[in-house]
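Visitor: Compute the structure for the input listed below.
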Amino acid sequence: MNRLILLCCLAFFCNLIQASTFTATPELEQIAASTTWKKLLVYSDNGQSYIQSEHFFLSKSGNSDPLSELLATLAAFSTPVDKESPEAHPQCKFAGRFNWLKQQIAISEFGIKEINCLNFNQFLRQQDVNSISVIFATGFLGNPASYYGHLLLKLNTGNTSNQQNMLQDTAINYGADVPADENMALYVIKGIIGQYDASFTQQKYFYHAENYGESELRDLWEYELALDQQDITLLLGHIWELLDADYQYYFFN
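Guide: Predicted coordinates for the structure are as follows:
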């Protein structure tokens, strides 16, 4: 019995050691330098991520060092699952990154065992997405942030037999977190200098159709994106990560 316990402890600590010793290789350096990896980390052109949330990164320098974040991500993906909270495992929290990385490398060679993420899989089933559209709401002079229009994503289920069904699709929106009673002049100034947090949210599309189309009388234009199922799954995984992240909001970005 004691021998069995000892072997289990050794196996556990070996996993921890392996998870902490990922080093850069030419293959990993190439992946870290790729456009897709940097987009998954939401890097700007100056090499700094737009994301403010520290929990979005697994490396202390991950918001500006894509290789460091890649190595930390692989290490985190290889850690044992906590049976008390399996959904907190990095593979489940960062589903977009995990799904993309397993297409780029043989994850088993890095000591990574894929786990079953129930919450993310349920998210995919609930959305049942077979295409994704960009919705453009034309400009609205009643809101400074919408003078030039507004964009959002619509996750299409394919159940488009009538307009009512389309309105039940999920929309992904990005916007500033502004107090309801904010002074308009202060709103403009703070929006210009980046004094608001911002985030992605999900709501039924009918909410936006009602708000933009009916209340504000704005035209809504829909453009379906040419994405295959692999692209759709990647984008849904990325959305899953972004729904829990905060940005610094600027009107002109």
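Visitor: use CA for all of it now, contacts and neighbours both
Guide: Fine.
Visitor: Which secondary structure state does Ala198 sit in?
Guide: strand (DSSP: H, G, I helix; E, B strand; the rest coil).
Visitor: Show me the strands in the stretch 151-253 of the chain, by range?
Guide: Secondary structure of the stretch 151-253 of the chain by DSSP state E, counting those that start in this stretch: the strands cover 170-176, 196-204, 220-224, 247-249.
Visitor: now the angle from the longest one to strand 170-176?
Guide: Put simply, strand 196-204 runs at 160 degrees to strand 170-176, going by axes from the mean of the first three to the mean of the last three CA atoms, to 10 degrees.
Visitor: could you say what helices and strands strand 196-204 packs with?
Guide: The criterion is 3 or more CA pairs under 8 Å, 6 or more residues apart in numbering; DSSP states H and E, and the helices and strands that strand 196-204 contacts are strand 170-176, strand 247-249.
Visitor: mind listing what the closest residue to Gln202 other than its chain neighbours touches?
Guide: In this structure, Gln202 finds its nearest non-sequential neighbour in Ile172, 4.7 Å apart by CA to CA, 6 or more residues apart in numbering. With contact set as CA atoms under 8 Å, 6 or more residues apart in numbering, Ile172 has these partners: Leu152, Leu153, Lys154, Leu155, Phe200, Thr201, Gln202, Gln203.
Visitor: what's the spacing between the residue lying closest to Ile112 once chain neighbours are set aside and Lys93?
Guide: Nearest residue to Ile112 in three dimensions, chain neighbours excluded: Ser78, at 4.4 Å (CA to CA, 6+ apart). Here the criterion is CA to CA, to the nearest Å. By it, Ser78 lies 14 Å from Lys93.
Visitor: let's see this one next to it:
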Amino acid sequence: MPLAELAEQPFWLALGHYEAARLGGWRSHVDDAQFFLAEQGAHDPQAELRATLAALYAPLSDADQHAQCRYPARTRWLREQLQLDDLPAVTCSEYEAWLADVNPHSTVLVFPAAYLNSPSSMFGHTLLRIDPPDFAQSTAMLSYALNFGAYIEGSDNSILYAWKGLMGGYPGLFALLPYREKLSEYSRLENRDLWEYRLNLSAEETQRMVEHVWELKQVRFDYYFFDENCSYRLLELLEIARPGLRLTEQFPLTAIPADTVKAVKQAGLVEQIDYRPSRERELLTRSAGLDATEQDWALRLADDPARLEDAQFRALPLPRQAQVQDTAYRLLRYQATGEARDSQVAQRSLRLLQSINRNPPEPLQVERPGLPEEGHQSRTWQLALGSQEGRSYAEYGLRMAYHDLNDNAQGFPLGAQIEILGMQVRQYEGNHWQLQRLDLANIRSLTPRNRLLQPISWQVGGGLERVPGEDGQRELVGHLSGGAGGSWQLSERLLGFAMGTARVEHNAQFGNLLEPAVGFNTGILWRNGLGNLSLEGRGDYFANGEVRRSLALQQQWELGADLALRLAARREFSQWTPAQNEVQLQLRWYHY
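Guide: Sure, this is the predicted structure:
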């Protein structure tokens, strides 16, 4: 086969992480010159192929630095395609020892679920687990985790972290490390559920992928949160493992982890799904069967295991004692998450564990939640008809990502909202067009509090929105807002929340460039037979004396996993104008 034709074979392009450039030609996603052998290798697959062939025949000096050792996947493929039977004999001791240690045989795609309290993990994450032959679930700790992530030196604050992540300000690197380390990080340190999707890749396909990972050792990619991220890079590796897969082309704009899991599943790669609950979910499951008095005992025992000998505790039936002390042990371990080892905590844990061994509880059965990939699609198109103070309008909207409190909750964390890059444009009667709002981000975390766990609920948002102004007009203002408070599970399907809020606003009708405000946000979220209903009250009290309040009701009707109707009613109060009423019916189409 001519080299020009060979250089455009999908597998060679995949090995170089090439994609067609917008203005013609090729560009590689690899942003590290050391990966390429040709000077123009990042933009010229044929030049890189020629340079690779020349390097494979180069005289031996340091064997481990020879091209055959640095590029085992390239070497294998070119040897097969061109029948290269006369290559110099090279012993790649470092590579062979590494491959023998990893001992790749099968592959599992791992999805740690979304975790709002970590900026890098709000959308979830994916990694690959490489299992050895004769794998059993009990030996997963002996497997390796193949991870791609942003390499961060120092400790950037959350705002700088988000900005640099959006702009590609961090280098991304592949890492192969013991799976037990990743399992501890995600299910223990961050209290995230883990989903494990066993793939039907053969041993040969798995080894082909791992060979290429050796080629990417310490090779830098630019890391972008929304597209060239952990999930996108793993799709590239799967295309190496099984040439002919067309996974990455499905994600030209964004690659949200749950969407990439869905693409892998739809490609027919998944043969089995396993679930590992987080430490937090195990604690909540164990404590769910305890009454208020028993939960109080769990708190006391976690603080002082000597109270195991208390007469009131000993008066409980043995099965109830078993449940309580096991809850206390899990609570103590949860409280120690992420903390340096403390000898007193270790002693308390040992005392509780000894008591549990003498009186073990029933095996813990954690109900498996809905599969994350079965949730709605990430991008949302909106078409609405509405009326505001007698003025009819049509509204057109687009949200790039990916979920709010009223959306279909299947596959999403309870009380979680992550909206990125949303825009709504209105067309009023008389063909008058107006930008209604532009949200850069709108994030909310409403995690219920209970006797054992007391998480803080919080929210943050920023962008442009219309607010009441002088003479009945609505002014487009810029804002940055946030809040913190608590949420409570009022019943199985009813969540209540209350937060204090703060807001900084740029409003042309205010005297100052930026005007601060404090306020409140409270409401309920009800999961009913039709979908989700929310009722919210808000108030902002500005330093200049302006007071703005609102009451909003929204009910979503779920017509399918990716189609819904939403009825919204809103009443606003402002010192600028009389109370304003608005009602709207919106069609929402969730589409990647």
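Visitor: Would you mind reporting the TM-score between them?
Guide: Here the TM-score for the pair of chains, by TM-score structural alignment, normalised by the length of the first structure, is 0.83; 223 aligned residues with a CA RMSD of 1.6 Å.
Visitor: Aligned against the second structure, show me the partner of the residue nearest to Ile112 of the first structure.
Guide: With the correspondence set by TM-score structural alignment, Ser78 of the first structure lines up against Tyr57 in the second structure.
Visitor: I'd say that match and Leu87 touch.
Guide: Yes - under the criterion of CA atoms under 8 Å, Tyr57 of the second structure makes contact with Leu87 at 5.9 Å.
Visitor: Please enumerate the strands of the stretch 451-592 of the second structure.
Guide: When assigned using DSSP E, counting those that start in this stretch, the strands of the stretch 451-592 of the second structure occupy the ranges 457-468, 474-491, 494-506, 515-527, 532-542, 547-560, 563-574, 580-590.
Visitor: Leaving out the residues flanking it, which one is nearest to whatever residue of the first structure lines up with Ile152 of the second structure?
Guide: Using TM-score structural alignment, the partner of Ile152 of the second structure in the first structure is Val178. Distances taken as CA to CA, 6+ apart put Tyr196 closest to Val178 of the first structure, at 7.0 Å, once the chain neighbours are dropped.
Visitor: which ones are touching Arg588 of the second structure?
Guide: Going by CA under 8 Å, 6+ apart, Arg588 of the second structure touches Thr380, Trp381, Gln382, Leu383, Leu563, Ala564, Leu565, Arg566.
Visitor: Pipe the residues you listed into TSV and attach distance to Gln434 of the second structure per row.
Guide: Converted to TSV, the contacts of Arg588 of the second structure look like this (distance: CA to CA, whole Å):
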residue	distance to Gln434 of the second structure
Thr380	20
Trp381	18
Gln382	16
Leu383	15
Leu563	26
Ala564	25
Leu565	23
Arg566	21
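Visitor: can you point me to the longest helix in the first structure?
Guide: helix 2-19 (DSSP state H).
Visitor: now that helix, how far from the centre of its chain.
Guide: Here helix 2-19 of the first structure shows a centroid-to-chain-centroid distance of 34 Å under the convention CA atoms, centre = their mean, to the nearest Å.
Visitor: for the strands of the stretch 151-253 of the first structure, which one sits closest to Ser64 of the first structure?
Guide: Between Ser64 of the first structure and these, the tightest spacing by CA to CA is seen for strand 247-249, at 14.8 Å.
Visitor: Would you mind giving the residues in the second structure matched to the closest one?
Guide: Taking TM-score structural alignment as the measure, the second structure aligns residues 221-223 with strand 247-249 of the first structure.
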